[in-house]
Structures are given as structure tokens and as C-alpha cells.
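>>> Curious how this folds, go ahead:
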Amino acid sequence: MTLMHQLITNNIQRYCACGEEIKTKKSTHCVKCLKKQNEKELKERLKKLEQVKAEDCLTKLFVPVLAGFSVLAKFFDGNAKQLIEKYKSEGKEPPWYAYPALEKRWEGLPIAEILDCEIDFIRLKPGSKVIGREELIKFVTEWNQQQKIIYYAKDRTKIVIIDQARFDQWMAEE
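Next up is the predicted model:
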């Protein structure tokens, strides 16, 4: 039995390196330190991205939204200028950065991979086999080619700087 398992099962109080009590059973850090670590990792990722000025960004955006310990990105159907106007009209501070959206075409269902995964997941009786596999793959492949679905994905190579001063201040914070 590992030390961590003993601590969890015996309900022994555990403390983070900062001195705070650890309240989650499977963690080795307190909530405050987990958030700090996640923010540090986010900043390191953002430093590596190409920065685009808000006025130069005409694409739709993904706006960062804090969700527990993670930062998710919520789609915004407008450009940076429209985002700033929306937040100001609601009496809110706009975010200091966002992600540009890429327009992509949906490629359809990866039917061969779906079938392979399903077959790997279940236990086939010896001698059993999928009947009509090639015909199904051909049908779905043709169906996929007829689809005209366009969607937006977060561009993971760039960030749009909406408020340079606030962004720089946040990035400099420890």
C-alpha cells in the first residue's frame, strides 16, 4: 500500500508545501497552489503563441473562461472590436486576450476507426466476424463526401491581444 493510499484511506489530514490543508483526496497540493500551477502553465503556453493585435483580427473568436482549475474557451460570433463593444455595453471589462477561430470543414465519420474501436472493445466469440464491413465503409465514405458542415476551431498557434497593458501585467504576475 502506497503512502498516498494510506493517507487517503485513513483520513489523515494532509498539508500542502505552502501550509494549507489539502482537501481533495487525490491531490498533493491545496486548491490555491493547484490554481497557481495551472495559471503558470497557461502563461508558459501563451508565451509560445504568435500575438495578434485586436485591430488586426477580423476572425471570430474563442474567449477564455475560467472553469474550476481549467481555462476553457467559449465561442464568440464576432471579431475583437465587436467583442470589446459587447463587453462594454454590458458594463464589463473585456478579456485581455482571446483565441482566433479557424473555419474548418467537417470531414465526417471515421467509420473504419469506429468499427475497429468497437470490435476491439467487445469480446468476439471465436469465428465471429463483421458482415458487410467494406460495404458500410464505402457507404459512409460517400455520405461523408456529401456533407457541407462548417465549424469553428480554436487556433492554437495564435492569441489576439485585446488589452496589451492588462495582458502584460497579468503575464508578469507571479
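>>> C-alpha only now, for contacts and for neighbours.
OK.
>>> Could I get the contacting residues of Leu72?
Leu72 makes contact with Pro64, Val65, Leu66 under the criterion Cα atoms under 8 Å, 6 or more residues apart in numbering.
>>> Go again with 10 Å.
The neighbourhood of Leu72, defined by Cα atoms under 10 Å, 6 or more residues apart in numbering, consists of Phe62, Val63, Pro64, Val65, Leu66.
>>> Mind checking which of those are in strands?
Phe62, Val63, Pro64, Val65, Leu66 (DSSP state E).
>>> got JSON lines for those residues, with neighbour count and distance to Asn144 too?
Shown next, in JSON lines, are the ones in strands among the contacts of Leu72 (neighbours: other Cα atoms under 10 Å; distance: Cα to Cα, whole Å):
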{"residue": "Phe62", "neighbour count": "26", "distance to Asn144": "27"}
{"residue": "Val63", "neighbour count": "24", "distance to Asn144": "31"}
{"residue": "Pro64", "neighbour count": "17", "distance to Asn144": "32"}
{"residue": "Val65", "neighbour count": "13", "distance to Asn144": "33"}
{"residue": "Leu66", "neighbour count": "11", "distance to Asn144": "35"}
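>>> ok, so of those, who is nearest Lys35?
Nearest to Lys35 among these is Leu66, at 10.5 Å by Cα to Cα.
>>> That closest one and Glu39, how far apart?
10 Å (Cα to Cα, to the nearest Å).
>>> What are the boundaries of the strands in this protein?
Along the chain, counting by DSSP E, strands occupy 14-15, 21-22, 50-53, 61-67, 70-76, 97-105, 150-154, 158-161.
>>> Quick one: closest of these to Glu135.
Proximity to Glu135 (Cα to Cα) singles out strand 97-105 among the strands of the chain, at 24.7 Å.
>>> I'd like the structure of this one too, to check against the first:
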Amino acid sequence: MGCTYLKYWLYDQITSKKFDESQITKFFDGIYNHIKNHIHSFKVDYCNFSRLSLDEIKSIKKLYAFNAIIYTGYNISDACNNNSCNYDYFEEALIEFINSIKKCSSDSSNMGYCNEFNEFLSVCNDENTYSGITIKNDYKGYSTDPSNKYLSVEKYKEEPLYI
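As a prediction, this is how the structure comes out:
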């Protein structure tokens, strides 16, 4: 999860400081030229960065935030002011998640984004206790426990994903 939190923080810095595409290119160049091959204390594939556009960074950042909010047990009342709640962010993130499944199932032109999304999916696998979003590749059957209910079923790479 450390890599996911690092990426979320970096991508948040990029979006909040309003980087343009040339600054984003320099950022990824810096990672590949000055950092990637100089850190030997982690596995080679521990924390991969794919080159992303600003729009792709915004999309994947929503997924990282959504996962972190669910994992930490974010109190939904914290999103409410004066008896008014804004659930738009949750809806946007869920829509982004489903759209990413569809995009990466059918469109090979989004290789950088889909590599990043696949890495995110690996964090969300059924055995990872540190994930907020849990993805299962097979149906576990009906459960009365609300924490074992599926939100959605989407097809990804010809296989069902139970979310």
C-alpha cells in the first residue's frame, strides 16, 4: 500500500499545483532518469510509474482516494455540512472505476493508464487486507454479512470482477 499512498500524494501535488503537460513529462523523466534505477532496496517491480497525461493522473488519483477513504473507514458524516451531504466524489470515483475497467478491457491505446490501473487492481485483490476496495475473481455466494456484499460485477479481460 505504501506505493499507492506515494502515488496518490505525488499525483495530488501535480494536480493541486496545476502542472501542465510539459511539467508532467519532466516529472516522469526525473523518475526514470534519476530515481528508478538508483533504488536497490526494493524489488524491481515494487513501485512502477507509467507515463500518464494530466487527465489520466486525475482519473487514477480518484481511484486511489476512493480506496483509501473506504479502507480507513472514513466517517461519511465528515462529508456533511449543515445537514447537507456531498456524495459526488464517491459517485465520480465509482464511475471512474467502472469506466477504467471498460477502457482497459477494450482499448489497447491507453497502455500507460491501463498498466497503472492493473497495478491498482492487484492491490485490491481478495487477499489484501490493506485494501479498501476488494475485488474477487469468483462468486463467493450469498452472505448475510454486509461486509461481504458485492457492489457490482464487471467483466474485465473476459473474466468477471466482483466489486
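>>> Superposing both, give me the TM-score.
Scored against TM-score structural alignment, normalised by the length of structure 2, the superposed chains reach a TM-score of 0.22; 62 aligned residues with a Cα RMSD of 5.1 Å.
>>> among the strands of structure 1, which is the most enclosed?
Ranked by mean neighbour count under mean count of other Cα atoms under 10 Å, those are led by strand 158-161, which reaches a mean of 22.
>>> Tabulate the strands of structure 1 (JSON lines), appending distance to Met4 of structure 1.
Shown next, in JSON lines, are the strands of structure 1 (distance: least, Cα to Cα, whole Å):
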{"stretch": "strand 14-15", "distance to Met4 of structure 1": "10"}
{"stretch": "strand 21-22", "distance to Met4 of structure 1": "12"}
{"stretch": "strand 50-53", "distance to Met4 of structure 1": "41"}
{"stretch": "strand 61-67", "distance to Met4 of structure 1": "27"}
{"stretch": "strand 70-76", "distance to Met4 of structure 1": "24"}
{"stretch": "strand 97-105", "distance to Met4 of structure 1": "39"}
{"stretch": "strand 150-154", "distance to Met4 of structure 1": "38"}
{"stretch": "strand 158-161", "distance to Met4 of structure 1": "39"}
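>>> So which residues of structure 2 form helices?
Using DSSP state H, the helices of structure 2 run over 2-16, 21-30, 54-71, 88-106, 111-123.
>>> nope, structure 1 is what I was after
Going by DSSP H, structure 1 shows helices at 3-9, 31-47, 80-89, 111-121, 133-146, 164-172.
>>> out of these, which comes closest to Lys154 of structure 1?
Closest to Lys154 of structure 1 of the helices of structure 1 is helix 31-47 (Cα to Cα; 13.5 Å).
>>> tell me the angle of the closest one relative to strand 97-105?
In terms of direction (axes from the mean of the first three to the mean of the last three Cα atoms, to 10 degrees), helix 31-47 of structure 1 departs from strand 97-105 by 60 degrees.
>>> Show me which residues of helix 31-47 of structure 1 are buried.
Judged by neighbour count using 16 or more other Cα atoms under 10 Å, the buried positions of helix 31-47 of structure 1 are Val31, Cys33, Glu39, Leu46.
>>> Count the residues that sit near Asn99 of structure 2.
Applying other Cα atoms under 10 Å, we find 13 residues neighbouring Asn99 of structure 2.
>>> distance of it from Thr25 of structure 2?
Per Cα to Cα, Asn99 of structure 2 is found 25 Å from Thr25 of structure 2.
>>> cool, and Glu91 of structure 2?
In this view, Glu91 of structure 2 and Thr25 of structure 2 are 30 Å apart by Cα to Cα.
>>> Just want to know which of the two has more residues nearby.
Thr25 (16 against 12).
>>> picking up where we left off before, let me have the buried residues of helix 31-47 of structure 1 in a markdown table, extended by distance to Tyr97 of structure 1.
Supplementary listing: the buried residues of helix 31-47 of structure 1 in a markdown table, determined by distance: Cα to Cα, whole Å:
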| residue | distance to Tyr97 of structure 1 |
| --- | --- |
| Val31 | 25 |
| Cys33 | 24 |
| Glu39 | 14 |
| Leu46 | 10 |
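>>> what about Glu85 of structure 1, how many neighbours?
Neighbours around Glu85 of structure 1, by other Cα under 10 Å: 13.
>>> no no, Ser16 of structure 2
Ser16 of structure 2: 9 neighbours (other Cα under 10 Å).
>>> Contact partners for it?
Contacts of Ser16 of structure 2 (Cα under 10 Å, 6+ apart): Leu10.
>>> Same question for Glu154 of structure 2.
By Cα under 10 Å, 6+ apart, the contact set of Glu154 of structure 2 is Ile98, Ile101, Lys102, Pro160, Leu161, Tyr162, Ile163.
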